[in-house]
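Peer 1: Got a predicted structure plus its sequence, pasted below:
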Amino acid sequence: MPPGRRYRLRKDEIKQLAQEAGQRFGEAIASVIGGDVEILKRDDGASLIISGEKTIFFQRDGELFPTLRIVDLIKVKRVIIDMGAVPHVANGADVMSPGIVSADPDIKKGDIVAVVDERHGKTIALGLALVDAKEMKAPRGKAVKNIHHVGDQIWRALEKG
C-alpha cells in the first residue's frame, strides 16, 4: 500500500458511507461495503476506502468515486471508445469526442462514466462527463475528463489490495 494514514471507520460512519454510495450508485452497492471498512489517507490528497482488504472507492476533493475494481458491479453510465483511443486513455488522457463510438443516451454533464473499449468491453478508465451524451460524438473537443485509469496510482494500490 502507498504511504499514508490508515484508520478504521466506526459503524455509524460505515452506515453513512453506505447511504452515500447507495444514493450515488444504486442500492446494490451496499453488498460491496462490508462490516470492516478502513480509510487510507494518501499523501496526494486522495483517500482510499478499503473493505475486506479490497479498495472499493476513493475520495478526491470530498467527492466519492468507485474504483475500477467495482465499477462493473454498479450502475455507472458507459462511454465506448474505439481501439485507437485506448492507449491514450489508458495512459491518463481525457477522452476526445472523435474517439467515441457510442455513449449511454442519458449521460449528463458532470456524471461519472465508465470508459469502455469497443473490442473487449473492458472498463479502462473512470471519468467525469464534460458534455451531455448528445454532444459526445462531435468532430472535435474533450468529452470526458479522465479521473482514474488502468495503471495509475490508485490502480497500482488495487493490485496490492
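Peer 2: Sure, I can see it. Computed from a prediction, not measured in an experiment: that's the story for all the values here.
Peer 1: use CA for all of it now, contacts and neighbours both
Peer 2: Fine.
Peer 1: The chain: helices as residue ranges?
Peer 2: 11-25, 86-90, 153-160 (DSSP state H).
Peer 1: Does residue 98 touch residue 140 like I think?
Peer 2: Yes: with contact defined as CA atoms under 8 Å, residue 98 counts as touching residue 140 (5.9 Å).
Peer 1: Comparison target below:
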Amino acid sequence: MQIITVVKRYFLSNKDIKELSNAVGELGPIFRNAKKVEVYELNETTTVYLIDDKPLVAKLTVKIDSGQREYVIPLLTYFYLNPTYIPSYPTITVDDGAVPHIVNGADVMRPGIKDISGEFGIGDLLMIKDLKGRYVGIGISLMTSDEMKSTTKGKVIKVIHHLGDKLWNLSQELLKAK
C-alpha cells in the first residue's frame, strides 16, 4: 500500500466554511451543516476535506487538453456513508466488463456504456455506476451528452476518481483512524 503524504493540514474557520459552502453548489449543505472542517492539502492539485472527521469531498485540479480546470467533487466514500444521497450530476451506467478497467484507472470507452442519464457538456462532471447501481467512479465528459449518445466507439470520459485509487484508499485509512 502506498503512503500518502499530507503537505498541509488545518481547520477552516466558520467564515471560511460558509464561503466554501456557498461556492460548491450541490455540495454546499455538506459543509453548511458541519461542526468542523479539516483540510488536507496533498499536493498542488489535490485537497481533501474532512467534514466532522469524515473524508467526504475533494478539490482536484485536472489537466484537460491544453488547460487545467478545478473540480470540487464528492468522494466515493460519501456515497457509501450516505446511501440515500442521490447526486444531481448526470450519471453513466457501465457494463460489468468495464468496471475492472475503471477501478484500475482506465478512462471510460463508449462501448462499455449501457445508459446515459442527464444532459451535459464537454468538461462536466459525471457519476459512473455499475449495473447494480453502485458508484464506481467520477469522471469528466469528453463530449456532450448528445454526442456521446450518437457515437459508438472511443474514449468518452476521463476518470478523475474511482474505487481503489489514492483518494479512496486515503479515505478508508482516515475512516479507520477515527
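Peer 2: Ah, there it is. The model shown is predicted, which means the values in this text are computed figures rather than measured ones.
Peer 1: Surely residue 54 of the first structure is in contact with residue 161?
Peer 2: Yes: with the criterion set as CA under 8 Å, residue 54 of the first structure and residue 161 qualify as a contacting pair; they are 5.2 Å apart.
Peer 1: Ignoring the adjacent residues along the chain, who's closest to the most far-flung residue of the first structure relative to its centre?
Peer 2: The outermost residue of the first structure, judged by C-alpha distance from the chain's mean C-alpha position using CA atoms, centre = their mean, is residue 139 at 25.8 Å. Of all residues beyond its chain neighbours, the one nearest residue 139 of the first structure is residue 98 (5.4 Å), with distances taken as CA to CA, 6 or more residues apart in numbering.
Peer 1: what's near enough to touch the aligned residue in the second structure for residue 95 of the first structure?
Peer 2: Residue correspondence, TM-score structural alignment: residue 95 of the first structure in this structure matches residue 108 in the second structure. Contacts for residue 108 of the second structure were tallied using CA atoms under 8 Å, 6 or more residues apart in numbering; they are 98, 102, 155, 156, 157, 158, 159.
Peer 1: Kindly report the same for residue 162 of the second structure.
Peer 2: 76, 102, 103, 105, 136, 137, 138, 168.
Peer 1: and those, which two are the farthest apart?
Peer 2: Between all members of the contacts of residue 162 of the second structure, the longest pairwise span (CA to CA) is found for 76 and 105 and amounts to 14.5 Å.
Peer 1: These two - which one has more neighbours?
Peer 2: In this view residue 76 of the second structure and residue 105 are compared by other CA atoms under 10 Å, and residue 76 has more residues nearby, 24 against 18.
Peer 1: counterpart of that one in the first structure?
Peer 2: By TM-score structural alignment, residue 76 of the second structure lines up with residue 68 in the first structure.
Peer 1: wait, isn't its match in contact with residue 116?
Peer 2: No: using CA under 8 Å as the test, residue 68 of the first structure is too far from residue 116 to be in contact (11.1 Å).
Peer 1: Identify the contacts common to those two.
Peer 2: Residues touching both residue 68 of the first structure and residue 116 comprise 123, 124, 125, with contact defined as CA under 8 Å, 6+ apart.
Peer 1: Most neighbours out of these, which is it?
Peer 2: Within those, neighbour counts (other CA under 10 Å) peak at residue 125, which reaches 30 neighbours.
Peer 1: show me the contacts for the residue mapped onto that residue from the second structure.
Peer 2: The alignment partner of residue 125 of the first structure in the second structure, by TM-score structural alignment, is residue 137. By CA under 8 Å, 6+ apart, the contact list for residue 137 of the second structure reads 76, 102, 103, 127, 128, 129, 159, 160, 161, 162, 163.
Peer 1: quick check, nearest of those residues to residue 62 of the second structure?
Peer 2: The shortest distance between residue 62 of the second structure and any of those, using CA to CA, involves residue 160 and amounts to 7.8 Å.
Peer 1: now that closest one: how far from residue 12 of the second structure?
Peer 2: In this structure, residue 160 of the second structure lies at 25 Å from residue 12 of the second structure, with CA to CA, to the nearest Å as the measure.
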